[in-house]
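Engineer: sequence and predicted model, in that order:
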Amino acid sequence: MHQSYFADANREYDGRWVGPAGDFLIEVKRTNNARDLRGALLALAYALEKEPSSAQAMLVLKESKLSSSRLRDELTQFRNIVRDGVGQKIQLVAFGEDIDRTKGVLQQFDEELALFIRDLVLHDTATHGGRVSRVFVQSLVVDRWLQGRSMTSSLEVLSESKASKPTVISALEHLRKLDVIAGQFGDFVLQPPSWDAWQSLALDLKLERKAVYFADPSGLARGPSALLSRLIKVMDRASKPPDVAVGGVMAAYHFYEHLNITAAPRLDLSVYDGNTEFVRKLDAGLVEVKNLKAHAPLVLHLGRRLRTPSAPRTPGVGQASPLECLADLLDIGLTAEAREFAEHLSRATTQGGTFQ
C-alpha cells in the first residue's frame, strides 16, 4: 500500500513517498539559479546515502525559468560527477507558473506519486515558499482561541495551518509543556496561559520574525501617528497595497483600551509579503538602521500572517494579532505593560470575550 508524508522541517527533503519498489525522497525548491540547483541536488545525494539502496530522490523546482535543455544539462553533469550511481537515482523536474505543466528530466512513475508531488508543490505555494514552523503553529492555535474559534484536535490544526504532521505534534507538545492545552491531541482544550507561558510564546514569535528598524539620521522623521496617517493614504491609493497590519502599542490599544501607556513610542507594522518598498512613501528620510539603541520611529516585523485581515479601525489598515502585539511590546521593553496586556487577554477570553 502506498503511503506518503510531508517531512519535518529538520529533514533534508520536503516529502517521502513510500512505495513497493522503494522510497522516493522529494525536495521542492524555488530558484532560477544554477548554483542553488546544484546545491539542492548534492543535498539529496547526501540524504540518499543514509537510505536503503532501493531509495530514489527527486528535486522539484517551482516557478523556475530555467529551460528544459538547461535542466537536462545540469542533471547530466551532476550524474557524471556523483559516484556509485547515486546520481542516477536522482530525477529533476520543474513546474512553471502553470502547476499542471512540467519540464525537465522525468521518467515514467506511479500516478499516485505524481499526485503527491503536485500536492507538495501546492503545499509549498500555500506556505509562501517556506515550511510552516512550530512557532507559527503554536501561535496560530493561541490566536484562534483568542478569536473564539478554538481548535480542539491535531486534525483541525493540520488543516488550518497547512503544516506537516510532525511540526503540528511538536507545536502541541510545546503548548502542553506550557500548560496551555490539556487532554489528548485528538481531543484537547485550551486554558488561559500563565504570564510565563505568554512571555515564552511572545518571545518565540519575536525571534521567528525579522525586525527591520528605520530612523531618520537628521532626527526630523515623522512621529508614529503621522506615519500611520501616511500609511493609510498609501494603502488607499495603491492598486496593490502592501500586506501589512498595525501592531505594537497602537494595535494593543484596539484590543485593550485601558492599557497603561501614555503614547506609542514608535509605529510597529507586521509585514506579511516581505515587501518594504512602501517605507519610502511614508517618509523619504527614513533609512534602515542596525544600531538598535538608536531611536527608530518605525519598525517592520517580517513574518507569516496569523489571521485573515481584520476589519480596520481606521480606513485602509487593520490590526495585527494580539500575540504579535505582545511580542512588539516586549521588543520595545515595555515588560510591565506587556504583562498587563497578557493578563487582560486571558481574563477577557475566559469570560467569553473575543479579540477580532
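Structural biologist: Thanks, I have it.
Engineer: rest of the way, CA atoms for contacts and neighbours
Structural biologist: OK.
Engineer: so where do the strands sit in the stretch 201-350 of the chain?
Structural biologist: 210-215, 244-246, 267-271, 287-289, 298-302, 318-319 (DSSP state E, counting those that start in this stretch).
Engineer: typo on my end, the stretch 1-150 of the chain
Structural biologist: 3-6, 15-19, 22-29, 56-62, 90-95, 102-105.
Engineer: switch these over to TSV; also include distance to residue 197 and mean neighbour count.
Structural biologist: Converted to TSV, the strands of the stretch 1-150 of the chain look like this (distance: least, C-alpha to C-alpha, whole Å; neighbours: other C-alpha atoms under 10 Å):
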stretch	distance to residue 197	mean neighbour count
strand 3-6	29	16
strand 15-19	32	20
strand 22-29	35	22
strand 56-62	38	24
strand 90-95	43	22
strand 102-105	47	18
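Engineer: so how far is residue 262 from the spatially most central residue of the chain?
Structural biologist: Nearest to the mean C-alpha position of the chain, by C-alpha atoms, centre = their mean, lies residue 304 at 3.9 Å. Using C-alpha to C-alpha, to the nearest Å, residue 304 is found at 30 Å from residue 262.
Engineer: same question for residue 242.
Structural biologist: Taking C-alpha to C-alpha, one finds residue 242 at 29 Å from residue 262.
Engineer: second structure for comparison follows:
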Amino acid sequence: MNNALQKPKALDTKADGCWKGPKGHIHVEVKKTNSVRDVRGALLTLAYLIGQEPSKNQAVCVVVETRLSSGRLEEELVRFRQVIHPAIANRIHFLLGKGEAQGHHVNAFGGSMENAPTGFYDWLEELVAKKLQDVYAHQLPPRQIVVAALVQLRLWNASPVTVKYLQETCRVSYPTVAAVLKELAELGWLEDSGERGVRLRNLISGEWMELAREHARQRKVHLFTDPTGQNTPEKMVKRLARLQDTDKLPQTVRIGGVIGASEYFPELDITAAPRLDLCVDRDPSRIAKILDAGLIHKAKPDQRIAVAVHVTSAPLDATRWKSKPTRPWASELECLADLVEMGYTREASEMAIHITATNKEKSTPNE
C-alpha cells in the first residue's frame, strides 16, 4: 500500500456492521457526511479489514444524507483503488443512499456494488436507520437536553432529583449538569430544596416564553411538503396512530404544534393546524417517508409545509413520575416552541399563562 496512507489505530478498524452471507461477508461503514475526507477514511478502514480476510469477503462505504454526488464518490473510489493492492481493490465499493429507504426497495441505494445477495439491502436499511438514530439522538445540545428534562419534571410536579439522576437520564457529563444548574440558579429559577435535590420553581408566563424561544432555537427542524396537496394534518395524525399501533413507527414519535398544544390548552385560539409538527429522536427523513412516501423535503420558499419534524431528545420515562401511560403528545415545552416557531406569538403567550396557572395548581404548599 502507498506509504502515504498510514494505518489507522486498531480502535478505528471496526466497521459499523457486517452482513454474514453464505457466499461471503460484507463489511459496512455508514457515513452521514458531506466531506470527501470522511469517505477516504472509511475506505481505508474497510481496506484494512478485508485485507486480512478471505478473498470472497467484500466491503462497502454507504454514504447517506449528503451533498456528495454519485459521480464524485465514483471518482474517489477509482482513485483509492489505484493506490491499494489489486487483490483488495475490486472488493471495496461505495453505495449512496437516495433518501428513499423505506419498504425494502433495492433502489434506495445506488453505487458501485452490483449483484448484492438477497436480503442484503433489507439488512442495510436497518443498519443505516440504527446508525442515524444514534446520530439524531444527540442532535439536541447537551445543555438543552438537561434544561428540557428539568422543565418536564417541573410540569409533572415531580419531586427534586439528584445531579446523578440528571447525568444518567440525559446521558451527559457532570460538568454539563453543573453548568446548567449554576446558570439556572443565577437566574433564580431553582427551588431551595436543600439536600433533597434540584427542581425548577414555578415559573411565570414570561419565563416559559423565554424557555420556548431558546428551545426553538436549539432544535433542528426538517420541513416536508406534499406535492399532491391531498394530505391534511388530521389525516396524517390518524395514519400516525395506525403506524404506531402496528409498530411501524416508534412510540417516541410525538405530536406537537397546534394539534399537540390544543391537547394541553383547549382554548388555543387557532382554527385549524396549518401543518403537522412531530418530535423525533431519530432520522427525520425516514420517519417522514414511513408516514407518507409522497412527502419530500421543502426546497422552495413557496412550497407549503405539510410536516415539520423536530429533532429532540427522547422523552423522560414517565412511569416513575406518572400513574397513567404517556400519551403520544410532545411536551408542553415542545408545543410552545412550535407555536413560537410558526409565528403564533400571541397564542403562545396565552398558552404560557395557562401553563403557569396549571403548574401552580399541581403544586402543594408543603412540597
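Structural biologist: Structure's in. What do you need? Because the structure is predicted, anything quoted here is derived from the model rather than measured.
Engineer: so which of the strands of the stretch 1-150 of structure 1 comes closest to residue 162 of structure 1?
Structural biologist: strand 3-6 (10.3 Å; C-alpha to C-alpha).
Engineer: what's the closest one aligned against in structure 2?
Structural biologist: Across structure 2, nothing matches strand 3-6 of structure 1 (TM-score structural alignment).
Engineer: quick one: list the elements packing against that strand.
Structural biologist: strand 15-19 (3 or more C-alpha pairs under 8 Å, 6 or more residues apart in numbering; DSSP states H and E).
Engineer: hmm, who's touching the strand it packs on?
Structural biologist: Residues from elsewhere that reach strand 15-19 of structure 1 (C-alpha atoms under 8 Å, 6 or more residues apart in numbering): 1-7, 23-27, 113, 116, 120.
Engineer: next: stretch 237-246 of structure 2.
Structural biologist: Contacts to stretch 237-246 of structure 2, defined as C-alpha under 8 Å, 6+ apart, come from residues 249-251, 255, 276, 291.
Engineer: at 6 Å what do you get?
Structural biologist: The contact list for stretch 237-246 of structure 2 (C-alpha atoms under 6 Å, 6 or more residues apart in numbering) reads residue 249.
Engineer: can you pull the buried residues of that stretch?
Structural biologist: Neighbour counts over stretch 237-246 of structure 2 (16 or more other C-alpha atoms under 10 Å) mark 237, 240-241, 243 as buried.
Engineer: read off where stretch 275-282 of structure 2 ends up in structure 1.
Structural biologist: Against structure 1, stretch 275-282 of structure 2 falls on residues 266-273 (TM-score structural alignment).
Engineer: distance from that stretch to the middle of the chain?
Structural biologist: In terms of C-alpha atoms, centre = their mean, to the nearest Å, the centre of stretch 266-273 of structure 1 is set 15 Å apart from its chain centre.
Engineer: same deal with stretch 337-347 of structure 2?
Structural biologist: Distance, centroid of stretch 337-347 of structure 2 to centroid of chain: 22 Å (C-alpha atoms, centre = their mean).
Engineer: what's next to that stretch, contact-wise?
Structural biologist: 212, 216, 257, 348.
Engineer: leaving out sequence neighbours, find the closest residue to the second one.
Structural biologist: Beyond its immediate neighbours in the sequence, the residue positioned closest to residue 216 of structure 2 (C-alpha to C-alpha, 6 or more residues apart in numbering) is residue 337, lying 5.0 Å away.
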